[in-house]
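In: Predicted model and sequence below, questions to follow.
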Amino acid sequence: MSQGLTPIEKRTALSLAGVYGLRMFGLFLIMPVLATYGQSLAGFSPLWVGIAIGAYGLTQGILQIPAGIASDRFGRKRVIAAGLLLFALGSLVAALADSIYVVALGRALQGAGAIASAVLALASDLTRDEQRPKVMAIIGSFIGLSFMVALVAGPALAGWIGINGLFGLTAVLALGALAVMQFVVPNAVQKAPTRDLVAVPARLKALLKDPQLLRLDISILILHMLITAIFVALPLALVSAGLVADRHWTLYLPAMVLALVLMVPILLYGVKRGQTRGPFLFAIALMGLAALLMLTQLDSVWGLSAAVVLFFAGLNYLEAALPSLISRLSPPGDKGSAMGIYSTAQFFGAFAGGLLGGVLYTHLGAQGVFALCCGAIALWFVLMWGMQEPRKVRSVTLDAPLYDPARAQSLAGQLSELPGVVEVVLIPEQKAAYLKVEDPFDIEAAKAALTA
């Protein structure tokens, strides 16, 4: 079997990464500029800036799991196309807005186009199990890249085309993503087993009780709460410190480059030592130091610049580490459900951060927002101190032509005795076998057992 991606898998990875990346770029583009360039909008206030920045998180959090389930019933591409059209509609509503309230409505409509779970499920449908981590890594890297580019491009473009122009651009990008979906993304000729791809409602309650998974769900909620809260206050703090709004990109660009450079040693340390817990706690500590600098260096552009570098160094590492940890720690056959909870927590965190950031800035100014960040990070660090080092396992999904539940139970026992098999779940109704494995693992031996 080929150890590399096939042409179809490469096309799947790059095209879906483009679809998701363009959409996320449109969402992120507004974050660093709404607080400064939105001041001409009727009803402008820090509170409504926070609500508008985080509004997409509320609707996306509510609809994330239902959209994944709908994609299983009605087809991935149909749900993704509908989501992109909703996103474009929300962008147009915000582009035509003359008040901050209508901008918030547009952002909520943008979030209603919740396509994340459907995109990942389609990627899984079109790729072999052993190549799927590469495809997911490509999609994830495009999301990270879209955030970094948007952080720089937003302030640079806002001075030229304004807030309304930025929303118009996001509508065009959404339609471009729709064209890529329709004409470039391959069609899935056979759906993969669904239990490991989209959320199963009956499994959500049990997964919420898993202390390791719950720690990661809280982590992504706090992380995205911090991002949106900070972007309510940071642009205004930079202006107060003397950096005019249309020059913010000159801070963000070198800060993002330095943050990436700082992230590399954290990654290398974790890989070399085979550890996750230490680098994870260190990244949280970096973000805590960044929040403390923001709180104490409000009048210094250089102090705020150093804080941005440290914040994004920790953020970049955690954004890459958290999905991988969810995948490794989720029970066999429950990755879709675990990721559904994780994504929902992420988007609710974004909404909470915008709302809390707006309320605190209104009553306490930037100091109140940054103090909230310091407190949240301190609690987060304490929570994650009890994190256990995960085993180096991966998920494998195999076809299992079973019709007899009794035979399935016997076969699960046989599979669990194979070298490298950690956990086994067989679902006869879905003709699927879900395994957690570690090296050495012989996939051909597992396939032979299933077809004997």
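Out: Great, that's in hand. Residues are numbered from 1 along each chain as shown.
In: okay, CA-based contacts and neighbour counts for the rest of this
Out: Will do.
In: How about the contacts made by M384?
Out: M384 makes contact with 215, 281, according to CA atoms under 8 Å, 6 or more residues apart in numbering.
In: same question, L325
Out: With contact set as CA under 8 Å, 6+ apart, L325 has these partners: 216, 390.
In: Return the distance of it relative to V359.
Out: Relative to V359, L325 is positioned 33 Å away (criterion: CA to CA, to the nearest Å).
In: Comparison target below:
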Amino acid sequence: MTTDERRATAGLSIIFGLRMLGLFLILPVFALYGQDLAGATPTLIGLAIGAYGLTQAVLQIPFGMLSDRIGRRPVIMLGLLLFAAGSGVAAEAESIVGVIAGRALQGCGAIAAAVMALAADLTREQQRTKTMALIGISVGAAFLAALLIAPAVAAGLGLPGVFWTTAGFAVLAMLLLFLLVPAGGEARFRPEVNARAGGLPVVLRHPDLLRLDLGVLVLHLVLTASFVVLPIILEQRLGIGRGDHWMVYVPVLVLSVGGMGLLISIGERRRILHRLLAGVAILVIAADLLLAGFSHQLWLVVLALFVFFVGFNTLEASLPSLLTRFSPAGLRGTALGVYATAQFMGAFLGGLLGGMIQGAFGVSGVFVFCAIAAAIWLVVALGLRPPADFRAQADQMETP
């Protein structure tokens, strides 16, 4: 990478990670601490966990299209301001309904598409997979940090302290946008990625993009639904104190990064990253079935979480990279807007349905539901074609 590419990759990865850290911070604690809020029920707790996903889903396409028109940076700044405001609303809430409203306002900061589009604008094609992988890793790092930080913050400052901490992360991300990310190079300066009219129908008719969109929807549905019940499993079934849950999560996540790196390296080197997705879906299904049937045994829970996070991290890094390769010229921001819409709709549905299924069928029912969702995407993923650059390189290798 060039110096500017390294700066862009580092800056945008940190910004994306800080925003996701703010969203993830309640996952390890809210299922437990949210029970003390006025009006709390399993369904409303799940809705509070996933509420940000609904407003994110509604606004990602408009924000992505807007970033194609006026530039990425103004859209990113607006989104971070809205996210900080929503954090303040949630911090001041005394009821579950107030937290839901704050989480929904947090979600109005729909910057995922603009961040990924800016990362693609500022890096060359041959470096883009590295950049997208590092942004994906930042999501995993944010999740790891949330597992470490959230229990301590919640124990010391309560839920309001958790939400004020997320507001601080948003302010820090704003500063980094100006201080670390190189200026210039956005889509308006590059004819090959300039916005063009009528792009949304083109993106919505593209079969390979739709397969990737479904993949990220299912991935975040499964993640959010799982964390509606995982804290309960650790505390009530395995007897692990609230402040000690990180001792299970952190080693699993750290080790899973190595598994992710190995899988992505194989996929890129052999030009089979698009085929690897189906195998990773099988890992997610296996992990959910283990959690559904054996959540009373600590070593099996740890094994299932390791397998799940290898799959989660691999998909989180590889799906956006593949998406930028399939995106039609001039529609990268729009395509990433649709992708991010699917991602956050998955988070919303995971929180809502996870809470509802827990209330109706218990903890195991949530994981069976997640396994079924992953199996549906497995079937869809089998039809994914190789992207153009994979096909071109394969043709060159076959030419004598």
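Out: Sure, I can see it. Here the structure is a predicted model, which means the values were calculated and not measured.
In: tally of neighbours for the residue mapped onto P251 of the second structure from the first structure?
Out: Mapped onto the first structure by TM-score structural alignment, P251 of the second structure lines up with P254. Per other CA atoms under 10 Å, the neighbour tally for P254 of the first structure reads 14.
In: contacts for the helix or strand hosting P254 of the first structure?
Out: Using DSSP states H and E, the secondary-structure element containing P254 of the first structure is helix 249-273. For helix 249-273 of the first structure, the external contacting residues (CA under 8 Å, 6+ apart) are 148, 151-156, 275-276, 278-279, 283, 305-306, 308-314, 316-317.
In: just the buried members of those?
Out: Of all the contacts of helix 249-273 of the first structure considered here, the ones buried according to neighbour count by 16 or more other CA atoms under 10 Å are 148, 151-156, 275-276, 279, 283, 305-306, 308-314, 316-317.
In: Trace A292 of the second structure over to the first structure, please.
Out: Matched across to the first structure, A292 of the second structure falls on L295, judged by TM-score structural alignment.
In: now do Y33 of the second structure
Out: Following TM-score structural alignment, the counterpart assigned to Y33 of the second structure within the first structure is Y37.
In: now for whichever helix or strand S13 of the second structure is part of, which elements pack on it?
Out: In the assignment (DSSP H and E), S13 of the second structure maps to helix 3-24. Packing contacts for helix 3-24 of the second structure, counted by 3 or more CA pairs under 8 Å, 6 or more residues apart in numbering; DSSP states H and E, involve helix 112-121, helix 125-179.
In: Take those helices and write them to TSV, including distance to L81 of the second structure.
Out: Written out in TSV, the entries for those read as follows (distance: least, CA to CA, whole Å):
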stretch	distance to L81 of the second structure
helix 112-121	14
helix 125-179	7
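In: hmm, back to that, my read: the match of A292 of the second structure touches C373, true?
Out: No - the pair formed by L295 of the first structure and C373 falls short of the contact definition of CA atoms under 8 Å, at 9.2 Å.
In: Quote the end-to-end distance of stretch 241-252 of the second structure.
Out: End-to-end distance of stretch 241-252 of the second structure (CA to CA): 18 Å.
In: and that stretch, which residues are buried?
Out: Per 16+ other CA under 10 Å, stretch 241-252 of the second structure contains these buried residues: 242-243, 245-246, 248-250, 252.
In: for stretch 170-179 of the second structure, same thing?
Out: Applying a neighbour-count criterion of 16+ other CA under 10 Å, one finds 170-174, 177 buried in stretch 170-179 of the second structure.
In: Mind jotting down where the strands sit in the first structure?
Out: With DSSP state E as the definition, the first structure shows strands at residue ranges 394-399, 421-427, 432-437.
In: May I see the buried residues of stretch 61-77 of the second structure?
Out: For stretch 61-77 of the second structure, the neighbour count (16+ other CA under 10 Å) marks 61-68, 71-73, 75-77 as buried.
In: Now the terminal residues of it, how far apart.
Out: For stretch 61-77 of the second structure, the first and last residues are 17 Å from each other (CA to CA).
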